[in-house]
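Trainee: Okay, sequence plus prediction incoming.
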Amino acid sequence: MDTWDIGNLAYLGLLGVVLILWLVMHNRLSLGRTLQQAAGWALIFIGVIAAVGLWDDIRREVLPGRAAVATEGRIEVPRAPDGHFYLTLLVNDAPVKFMIDTGATGVVLSRKDAERAGIAAADLAFTTRASTANGKVRTAPVRIDRISLGPVEDRKVRGWVNDGEMDQSLLGMTYLDRWGRIEIARGTLVLER
């Protein structure tokens, strides 16, 4: 806290004391009711201050995965409450929510997300295997025509469709390598080209 903040805090404190003294003097005949009203206003004031102070946390809870395009070629992703980073990208013009996973080799689509993106999972050959936290799963290699994140579009991205149960598609290194810089700082993932 610098000198300016201390001065502002002292001014607000003095203003609050004067206001309380005026209320007590003005309403000394009905002091009980005045104290109840003052307590109510104090709780409202504390609630507003708490909401303003916690706004970043509230925003991340209510809008997880929302990416802000700070400048062209720069994407900032807030950390979700579960500790992961999520992004919604357009895969062949279909919105797909991804969990960013630097431990994944490539872009891994769930069967459901692949179907939404126009990739017919029934026509794929699940000839490769991948090791996951849940064990080995069968995968089918695919070439994704187009992936868009805000103004940034990539074409012909290598990926896989997972044959196993998968709650979330994964955004792995074959996509992340296309960015020039990846940084995690103060709960925000920054991607820059």
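Mentor: It's in.
Trainee: Every contact and neighbour count from this point should use C-alpha atoms.
Mentor: Noted.
Trainee: so what secondary structure elements neighbour the longest strand seen in the chain?
Mentor: Assignment by DSSP state E gives strand 135-149 as the longest strand of the chain. Secondary structure elements in contact with strand 135-149, counted by 3 or more C-alpha pairs under 8 Å, 6 or more residues apart in numbering; DSSP states H and E, are strand 86-91, strand 128-132, strand 152-162.
Trainee: Below is an additional structure, to be compared with the one above:
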Amino acid sequence: MTDPEFRSPWDPQNHKMPSGGGGRPPGNRPAFWSMYKWVIIPIVLVMVLLLLLPKLSLSGGQTATLLYDIILLAMVGAGLIVHIRSNPGQALRNIAAWVIILGILALGYSIWSGSGRIGQELNPSMGQVANGGISFPATLGGHYVLRVKVNGEPVTFVLDTGASDVILTEQDARQVGIDPDRLNYSQPYDTANGRTWGARVRLSEMSLGPIYLENVRASVIRRGLDQSLLGMSFLERLSAYQVKDNVLTLFP
């Protein structure tokens, strides 16, 4: 015998749709606007901007670039909003992960390049530009380390007011385009490791923040020096320099 109250899951009566027609439960019909407004709104904004572009007095290239950026931003923004609405929890986790990744990349770039306040704090040799000059805090050993571009290449120097010239190590000389093997080492220098010999050269350009110098007198030393020195041939070309509260400030 079959229980009259039991209905097979395959019984067609179990799958009758509620009255109202259309084959969809009442109240679940998606409204056109609610589904597509995040696509329609960007399209409308792009059309409005297209109408305003002739009034911006942009060149053809600038107009094309601006239009491309607007369309790309609209498409990415619309897709992001739709993704957030469809799965808010997962979308927010994805956004948080990307924010962390981009933040780490930005911090790494700031430290590597020395740009930005964080980069300057963690890499003091890059200096901090302010009030028309550039400042460098003293290291724990009391030295001033400066990152200077020589012939377009970055070179790390230690400030040495006792050195009459800018002094380059052999390695740094090669980096800025000077061949140490073709120089005449006839200039005597006294270093902490004893007397050594250097070769006189001219540096086409040196730049440091707002400071830019050309044809700077320098010497290359092959032995007896571990670090290039920023000497008086650079400092005497400045309008002023000062040391106050363990901070060196150079003025162009």
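Mentor: Structure's in. What do you need? Quantities reported herein were computed from a predicted structural model and do not represent experimental measurements.
Trainee: Let's have the helices and strands packed on strand 135-149 of structure 1 in a markdown table, adding mean neighbour count and distance to I144 of structure 1.
Mentor: Output for those, formatted as a markdown table (neighbours: other C-alpha atoms under 10 Å; distance: least, C-alpha to C-alpha, whole Å):
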| stretch | mean neighbour count | distance to I144 of structure 1 |
| --- | --- | --- |
| strand 86-91 | 20 | 7 |
| strand 128-132 | 12 | 17 |
| strand 152-162 | 17 | 5 |
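Trainee: Minimum distance to A140 of structure 1: which of those has it?
Mentor: Each of those has some distance to A140 of structure 1 by C-alpha to C-alpha; the shortest is strand 152-162, at 5.2 Å.
Trainee: which part of structure 2 lines up with the closest one?
Mentor: On the basis of TM-score structural alignment, strand 152-162 of structure 1 is assigned to residues 211-221 in structure 2.
Trainee: Contacts for that stretch, please.
Mentor: With contacts defined as C-alpha atoms under 8 Å, 6 or more residues apart in numbering, stretch 211-221 of structure 2 is touched by 165-170, 173, 180, 185, 196-207, 233-234, 237, 251-252.
Trainee: try it again with 6 Å
Mentor: Stretch 211-221 of structure 2 is contacted from outside by 165-169, 198-206, 233, 252, using C-alpha atoms under 6 Å, 6 or more residues apart in numbering.
Trainee: same deal with stretch 162-176 of structure 2?
Mentor: Under the criterion C-alpha under 6 Å, 6+ apart, residues 151, 153, 218-222, 228-233 lie in contact with stretch 162-176 of structure 2.
Trainee: do the same with stretch 73-91 of structure 2
Mentor: With contacts defined as C-alpha under 6 Å, 6+ apart, stretch 73-91 of structure 2 is touched by W38, P42.
Trainee: Can you give me the buried ones in it?
Mentor: Using 16 or more other C-alpha atoms under 10 Å as the test for burial, stretch 73-91 of structure 2 gives A74, M75, A78, V82, I84, A91.
Trainee: Which among the helices and strands packed on strand 135-149 of structure 1 is found nearest to W4 of structure 1?
Mentor: Proximity to W4 of structure 1 (C-alpha to C-alpha) singles out strand 86-91 among those, at 38.6 Å.
Trainee: Report the distance from that closest one to the chain centre.
Mentor: Here the centre of strand 86-91 of structure 1 is set off from its chain's centre by 12 Å, with C-alpha atoms, centre = their mean, to the nearest Å.
Trainee: what's the matching range in structure 2 for it?
Mentor: Using TM-score structural alignment, strand 86-91 of structure 1 lines up with residues 145-150 of structure 2.
Trainee: Now the matching stretch on structure 1. Mean distance?
Mentor: When structure 1 is superposed, stretch 145-150 of structure 2 averages 0.5 Å from its matched positions, counting by mean C-alpha distance after the TM-score superposition for structure 1.
Trainee: residues in structure 1 aligned with stretch 86-101 of structure 2?
Mentor: Under TM-score structural alignment, there is no match for stretch 86-101 of structure 2 anywhere in structure 1.
Trainee: Off-centre distance for that stretch?
Mentor: With C-alpha atoms, centre = their mean as the basis, stretch 86-101 of structure 2 stands 23 Å off its chain's centre.
Trainee: From V129 of structure 2, how far out is the most centrally placed residue in structure 2?
Mentor: Residue closest to the average C-alpha location in structure 2 (C-alpha atoms, centre = their mean): Y109, at 4.7 Å. Per C-alpha to C-alpha, to the nearest Å, Y109 of structure 2 is found 18 Å from V129 of structure 2.
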